[in-house]
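**Student:** Just a sequence and a predicted model for now, questions to come.
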Amino acid sequence: MQLTTGSEQPGGPMAYSPHGWWSILIGITMLCAIGSSRADKPCTASSSVGDLVLLGSSFQVFCTYQASCRATKSMHIDKKKTNKMESYNSTTIFLNVTNISKNTTYTCLCEGEPEPCGLDIDTGYPPDLPENVTCVQKGQFGEVMCRWRRGRETHLTTTLELWVRAVFGNSTAGSVSYPGSGSRSDPGLVSVNFPVSGSLQTEYSVWASSSNKLGSAVSTTFNFTLDHIVQPFPPAVSQVECWSLGCNFRVEGAQGAQLLEVQQRAAQEPGPWILHPHTAGSVWNQSIVSLQPYTKYEFQARVRLSHRRGIWSDWSQPVSNWTQEEAPAKALDVWYTTSNSPNNSITLHWKRLSDTEARGKIRGYKVIVHDTLAGKSESNTINNHISGLSCSRCDVTVYALNSRGSSPPAHFTIPLRAAQPPQNVMCRNHSNHSVTISWRRPVTAGAASGTGDGAVSGYLLEWFPVGRQVEKLRWKRLGPNETHTVIRDNIKPFECYEGAVYALYEQAVGRAQFEDFYTLELVPSAGPSVHQPVVEGDKVTVSWSEVPQEHRRGCVINYTIYVVNSEGKYVRNYVCRASERSFTIRGLPPEENYHLWMTASTASGQGPRAGHSVSFFIKPQSLLSDSWLYTMVLVGIISFPVFFVLLCLYQVSSLRRRVSALVHCLMPDIVPDPANSKWAKECAKEKGELTLHLYLSESSVSEEEEPDTVEVQELPEGSWSSWNPAQHTDSSRTLEGAIHPTLHLLFMPQQIPATDPSTTAYFQSSYLKSFSQESGSSGQTQDSQGTDMTVDYISTHVLEGREEKEEEGLDVMGFFSCPQNPLSPFMNPLMSFEGKLTLDAVRIDCSEFLD
């Protein structure tokens, strides 16, 4: 192709015009620019299905590089590098995409090249078929509004249109489209408004369409006339006036409608609306009856032009009002509990009436008590219980009060007489939030049982959290033929309950208790709070407060006390019942510091220890403990011998009485003949210095006669061992009688072995002197008396004039049981006087006994 810009010269070279050269230069520049642009792109990106794909589909993405790209080739998905691509050939790599779920950008990059290439993939769905096309004319002269359901979201730009075609008689107008818009409150709903003209008999045909890049859809055609779709505006409800059982109200703004419908429901607990039959008229005054007293109700209304024309309007805005009060219609359900206090205080409980039962605002309760002893009393309260009642037998009546009156009386007699209880009460879990309680009928229940209780009129089941009967008591009444029930209300998981089942008779009640039931349980989350232990000797008393309710998480079955020493070494643990609040530990080694803490256990296991431990120390025990028991024993040991001696001396009024009392106290009941004793015979042979005249019979002595006194000579200390009976041969000291063996044992000192009968009788002075001092008959002490003085130890004239009383007092000695050896254990402490006194002369004339 040749471009000429001037004239050709014959026979000469071709000549070009200046305009032709400029055209060639511009073309070459454009080609170079295009080639340079292609040369700047190191790669191209493409897809096997294009840049618009269906959500969830699978395809391939390719990256094709220029031959000049010899570096590493990579692919990125939304700016994140992927290593899942594969090689197609030396210049192309590709990636398998499966189940794509959103719009995605794929980027191809040649390492070292500053500019990448990429591909944007758009995803979505084709539109669904539009459904449920409906049209309504708002008012008799308003526009027509059509609605339909568009289906699922396409995630793509989608065109929504309503097509309208009108038929006027025999002529048909062309179709007109109106763009649709989505609803904010319901994204799947599309609506279109369009104006109408013509008569009410004009027929209309409408249909909806949807389209996007992935496809299109068209609904079925909906045909109508304006008479079919006209809808009046909602009316207005006003002037609502109520009495206790119904309400009157007025409906206005019906716009020539001939039909009316109203509905009502309780406003406090919204439930389904109750529709009342429609009526006819232009202005309506409506009355609704059979309502409940003291209840707030809501009312709505709607209208329709006629039975054949138009559709029902929307419901009006609700209007509410209260019905008036009436006296409560139901008697209270009353029950009672008895405390463990000394006066057996009674607490009355009653259930609150429901709104339907109360028929007004309950302003209080009146309780009338007729006590058989104290008479009638009346009290008012706003609570649903009253406590502090104490009566032997009371007839109780309880009323609920509102502004219109009182409820029917609830009569109750307390305390009820005990009767046969239900048998075999059992608790088992019904679910995680309910428990089944079952029992058997009382064994002897019924009129023919002979118990006088009559037939069972019903059962009552009560339950409450452990230890919280007064404030958390719940109960349920059952019929006489019911022997099980399920507790679903007022019961919480991880809480321990107890209660009882009562068999109710006409004038009696039988109670069967059950305890420790729960719906769900875990180990306790904390232990009990331990108080500082009280240490008394080797006894340690530990007390504690129970685990708080929120930490028990079930029924506590026991507590465990742990004891460790100061080095942290385990000593012992003690398990206590859940009902206990203190425990006494014994037998811990003294002189040791100890640490103590506690845990609580449920059936699920043992919980953690208490938050802190307490310390205590056990002191070493001395020989004489601080205990009152040791003190009393010590005082008894010291005082009893003194009391015994004084009692014996008090009973002896003369030597005759003394001998008789001592023999009676110290000798057995059967007394052998003193003359036959070995000691008496040996003393007679030896002719000792001691002459003893002993009365053989009390009957031979006159009551007025005084026996001779006993003379004792005190010798210097140390003269006992040097005394020789052979050197003293005074006839006044010879032994002319026999001394009783018991007296022999009594008068023998402990320091000298009793091997020599002649010396035994002498060393009795220690005992006699001490006896004399204890009796108080001597006015001087032992140290102040001279050694050459004769001592009258027991004088008979001291007790003169009191013989009758003392003879009666001798019987007191029979109270004491004298052992075989009367000096042990009572007499030995009285004989240790270090031998300061000796018996020098004892003159007892026994001739009177022989007369």
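**Tutor:** Thanks, I have it. Numbers count the residues shown, from 1 in each chain.
**Student:** make it CA atoms for all contacts and neighbour counts henceforth
**Tutor:** Will do.
**Student:** can you pull out the helices in the stretch 501-650 of the chain?
**Tutor:** 549-552, 628-651 (DSSP state H, counting those that start in this stretch).
**Student:** The stretch 151-300 of the chain now?
**Tutor:** Using DSSP H, counting those that start in this stretch, helices in the stretch 151-300 of the chain cover 226-229.
**Student:** Pretty sure residue 92 sits against residue 65.
**Tutor:** Yes - Residue 92 is within contact range of residue 65, at 6.2 Å (criterion: C-alpha atoms under 8 Å).
**Student:** Looking at the two, which is more packed in?
**Tutor:** residue 65 (22 against 17; other C-alpha atoms under 10 Å).
**Student:** Comparison target, given below:
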Amino acid sequence: MMLFLWSVIVAAVALLGARRCAGESSCVLWSSAGDMVQRGSSFEVYCTFNPTCQRSRSMQMCADGSREEEKLTYKQFNETTIFLRVEKITEKRTYSCLADCNPPKDSCGLDISAGYPPERPKNISCIYKILTNDTGSVNCSWHRGRVTYLRDRFTLWVQAVSGNHSGGAVPACNVSNKGTELLSAIFTLPTSVQFMSVWVQASNPLGSIESSVVNYTLRDIVMPSTPAIDTVECSSRNCTIKVEQAVRTQHLQVQYRDMEQQEWRTYAEPVGLMIPSKTKHISSLEPCSLYSFRVRSRFSTGLWSQWSSSISNQTEEEAPTPALDVWLVPVPGLKSMRVYWKVSVMAVCSRSITQYKIQVNSNDSVVANVGAEVKNRSIPFCSNCEVSVQAVNSKGLSPPATITTHHTDDVLLAKTAPLEIESKAENHTVTISWRKPQTAPAHYLVEWFSEGLMLNQLRWVRLNSTETFFKITDMNPYECYEGAVYVFYNKSSVSKTSFGRIATLEAAPEMGPSVGEKVEGKKRRVTVVWTELPKAQRRGCITSFTIYLQNRTGAPKLYYAQASERVKTIEGLHPDSYSLWMSASTSKGEGPPGQKIKFFIEEDDHLSPLLMMCLLVTAVAFTLCLWKGTAVKHRFSVIFRCLMPDVVPDPANSKWARECSKEKGMMNLKLPSHDSSFTDPEDETILVDVEELCRQIGDPPAQRNNPLKCSPESTTGQETELSALMYPPLTTYIKSLSHDSDSSCQISSDTSTIIDYISSHGQENLENYDQDDEEFPEMQFFPSLSLLMEPVGCVGKLTLDAVKIDCSDFFQNA
């Protein structure tokens, strides 16, 4: 009753509103095709104005979703009506008319929607789910076809048949446009229904259409409700699953998967469940593995149910199996070995391993127990012994994996020809291939590692005797690798063939090496030392190094070193300032130069002993050649006579000494005339009475070479005696002459004082003597250097203090 009253009130209000609007509107709009039109069609829109609104009439239009209005060009239909031709409409549009009215009135408008009529629904599919023993639900789905851009309505019609009774068609449900291509509807049916027919009707303002009829036998589309897993209990190899179901089914299917493999596997044994709760045993599982399980069920006919939610559980541990994969390598430079091991891909319970046990069978002692995270260990070196490694967990030990130390001793390696190995890098993969040896092997082992990092990055794989190649796929690009292929004939016969430095990708190095130098200036050489490039900057396998050496003026000289070298000595350098830098090269080219360093090669101030000996021999030979010349010999005797006392001329043989001995006590000494630069107070010759006294010399050294001796006994008479007294031994010195003294003359051999032998003005007279005189061949006076001379006195009226012999004058004249 209340619903009826509200309906009447709403209708009355709508009617009053419509009348009010009609009385106040300035115009009326309508379309020749209505307000719902098909896309691509053409029609006219008419606008009739109120008779009171005659001026400034116009028509406007705006598209769907647009706020901008567009003024349109219209045509006059009659005095009160105008119209617009619309061609091939493609979207929803709004039209309006404007007019000047007195009094003002509201403008009028019209919304026109454009779309398509519905397509025939297709691909109808229905599933009959049994909810309880009495009822079930039918879920039907279909494809709606293309989008119409209008409000569509879909009705699912069902006609059920129970036994011999056929019911009428009834609309099971109505579905509105959901904007999706696949639509569905759900309705219930009693379990007594055996057959049903379904079809779908689609409609919108532009038309209506029905799908074809689809007939179903419900037992063919029947599906049990989704079962649920209650619990999962596992041992090391089996798991027990308890399943809950709402209805009894005849088939139950179980699927499981290892969580690491992510692939479901179906347990093959068929199982029939006749009661809602049933237990299922899943066998042949791996220990120490985490599994997920799910189930579904099916009646004797019909469809499988949907899969249940998955439940996971882990199987229990077992002793690790199979044996580990073990490899053994010697440590360079040390008396030790390093044993490596890895868990086989077929091993189980690898996650449960708590430690590894290493044992040397030669002395049956455990070397070490290491943690589960350790994969290698150094052990003392032993020859002809076996090393075994076992994995340990809470359930026990794995079978021992043994390896002998024969292959670590080069002497014990099999004396067979090395393999012919080829390596090829392609598509980030390196293929190592070889020819099968003449002697049939037991198996092969291929090892590889990053260059210089054998102990840290060693990897290997074992191959059977029929394989002759292996593809290495885990190599990093721009990194250099080395390796070897081992051929096992038996436990005591193993051969090894290394393969070269290889890389999957290469480029020129990114930098040059760091350089140091040691300069040896005396040997005129420099020793260059450099370090390895960092792995990230090598960009592949280094093939060579280039050393650039440049002095201050010349072009750089190039020296090359192999990739394995780290020291290079450059000899034969001349004294200069040098600059030195280096670069590295791969097979793809030379990298940039490294840091430049400078050093100096200095002159050697000290002559070597060999060079000094050569110069001395050359000087002596040159002097001997010159000595053969008379003039040279005379010049040497003049210059160096003061240094040779044995060849000093004896004054006793001079003409002056003989005249002095004829007139005893008198000496006639003529002074030379002097030039204007020399002043002398006396111009006449001075006659001097000289009394000579001679004293015997103790043991003069000059007696060995001079036959004249100062002695009172003589066989040649008085003249000879006076002459002998007058000429003392060669060490007697004559002091300089004094012009104003008539005191006694002293002839002394005292060498304790430095004296001039002949004054400069006396020397000029002595040079005037005849050089051809046999008694005075050379008027030169030289001193004797003997230190054993006794003084010889000569007493008279004149002392010869003014007479001196000066060797420097002779050197000056020479």
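**Tutor:** Great, that's in hand. Bear in mind the structure is a predicted one, so any value in this text is a computation, not a measurement.
**Student:** follow-up on the earlier one: most tightly surrounded among the helices of the stretch 501-650 of the first structure?
**Tutor:** Counting by mean count of other C-alpha atoms under 10 Å, helix 549-552 has the highest mean neighbour count of the helices of the stretch 501-650 of the first structure, with a mean of 18.
**Student:** what's that one aligned against in the second structure?
**Tutor:** Across the second structure, the stretch matching helix 549-552 of the first structure (TM-score structural alignment) is residues 535-538.
**Student:** can you give me how far that stretch is from the chain middle?
**Tutor:** Taking C-alpha atoms, centre = their mean, to the nearest Å, one finds the center of stretch 535-538 of the second structure at 2 Å from the center of the full chain.
**Student:** That stretch vs the first structure, average offset?
**Tutor:** Mean deviation of stretch 535-538 of the second structure relative to the first structure after superposition (mean C-alpha distance after the TM-score superposition for the first structure): 2.8 Å.
**Student:** could I get the helices of the stretch 501-650 of the first structure as a markdown table with distance to residue 179 of the first structure?
**Tutor:** Listed next are those as a markdown table, based on distance: least, C-alpha to C-alpha, whole Å:
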| stretch | distance to residue 179 of the first structure |
| --- | --- |
| helix 549-552 | 63 |
| helix 628-651 | 108 |
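**Student:** Residue 599 of the first structure is nearest to which of the ones you listed?
**Tutor:** helix 549-552 (11.1 Å; C-alpha to C-alpha).
**Student:** quick one: contacts of the closest one?
**Tutor:** Defining contact as C-alpha atoms under 8 Å, 6 or more residues apart in numbering, one finds that helix 549-552 of the first structure is touched by 494-495, 523-526.
**Student:** Show me what residue 600 of the second structure aligns to in the first structure.
**Tutor:** Residue 600 of the second structure maps onto residue 619 in the first structure, by TM-score structural alignment.
**Student:** Wait, its match touches residue 588, no?
**Tutor:** No - Residue 619 of the first structure is not in contact with residue 588 according to C-alpha under 8 Å; the separation is 10.6 Å.
**Student:** where do the contact lists of the two overlap?
**Tutor:** residue 538.
**Student:** ok, residue 249 of the second structure to residue 243 of the second structure distance?
**Tutor:** Distance of residue 249 of the second structure to residue 243 of the second structure, given as C-alpha to C-alpha, to the nearest Å: 12 Å.
**Student:** Residue 810 of the second structure now?
**Tutor:** 142 Å.
**Student:** Between the two, point out the one with more neighbours.
**Tutor:** residue 243 (21 against 17).
**Student:** Find the nearest non-adjacent residue to the equivalent of the more buried one over in the first structure, please.
**Tutor:** Matched to the first structure by TM-score structural alignment, residue 243 of the second structure sits across from residue 251. Excluding its sequence neighbours, the residue lying closest to residue 251 of the first structure (C-alpha to C-alpha, 6 or more residues apart in numbering) is residue 237, at 4.7 Å.
**Student:** Tell me if I'm right that the one you found and residue 303 touch.
**Tutor:** No - the pair residue 237 of the first structure / residue 303 is not scored as a contact, 11.7 Å apart, by C-alpha under 8 Å.
**Student:** Please identify which of those two sits among more neighbours.
**Tutor:** Just comparing residue 237 of the first structure and residue 303: by other C-alpha under 10 Å the higher neighbour count belongs to residue 303, 30 against 24.
**Student:** State the distance from the nearest residue to that one once chain neighbours are set aside to residue 321 of the first structure.
**Tutor:** Spatial nearest neighbour of residue 303 of the first structure, excluding adjacent residues (C-alpha to C-alpha, 6+ apart): residue 260 at 4.6 Å. Separation of residue 260 of the first structure from residue 321 of the first structure (C-alpha to C-alpha) stands at 21 Å.
**Student:** between the two, who's got more neighbours?
**Tutor:** The residue with more neighbours, out of residue 260 of the first structure and residue 321, is residue 260; 26 against 17, by other C-alpha under 10 Å.
**Student:** Just give me the match in the second structure for the more buried one.
**Tutor:** Using TM-score structural alignment, residue 260 of the first structure pairs with residue 252 in the second structure.
**Student:** Confirm for me that that match is in contact with residue 269.
**Tutor:** No - shown here, residue 252 of the second structure and residue 269 do not form a contact pair, counting by C-alpha under 8 Å, at 10.0 Å.
**Student:** In the second structure, where's the longest helix?
**Tutor:** If you go by DSSP state H, the second structure has its longest helix at helix 2-24.
**Student:** for that helix, packing partners?
**Tutor:** On a contact count with 3 or more C-alpha pairs under 8 Å, 6 or more residues apart in numbering; DSSP states H and E, helix 2-24 of the second structure meets no helix or strand.
**Student:** got the buried residues for it?
**Tutor:** residue 24 (16 or more other C-alpha atoms under 10 Å).
**Student:** Ok, stretch 140-159 of the second structure next?
**Tutor:** 140-144, 147-159.
**Student:** now stretch 511-531 of the first structure
**Tutor:** 511-512, 514-530.
**Student:** How about stretch 265-284 of the second structure?
**Tutor:** In stretch 265-284 of the second structure, counting by 16+ other C-alpha under 10 Å, buried: 272-273, 277-278, 280, 282.
**Student:** Also stretch 535-551 of the first structure?
**Tutor:** Buried residues in stretch 535-551 of the first structure, counted by 16+ other C-alpha under 10 Å: 535, 537-538, 540-544, 546-547, 551.
**Student:** gap between that stretch and the chain center?
**Tutor:** Its chain's C-alpha centre and that of stretch 535-551 of the first structure lie 18 Å apart, by C-alpha atoms, centre = their mean.
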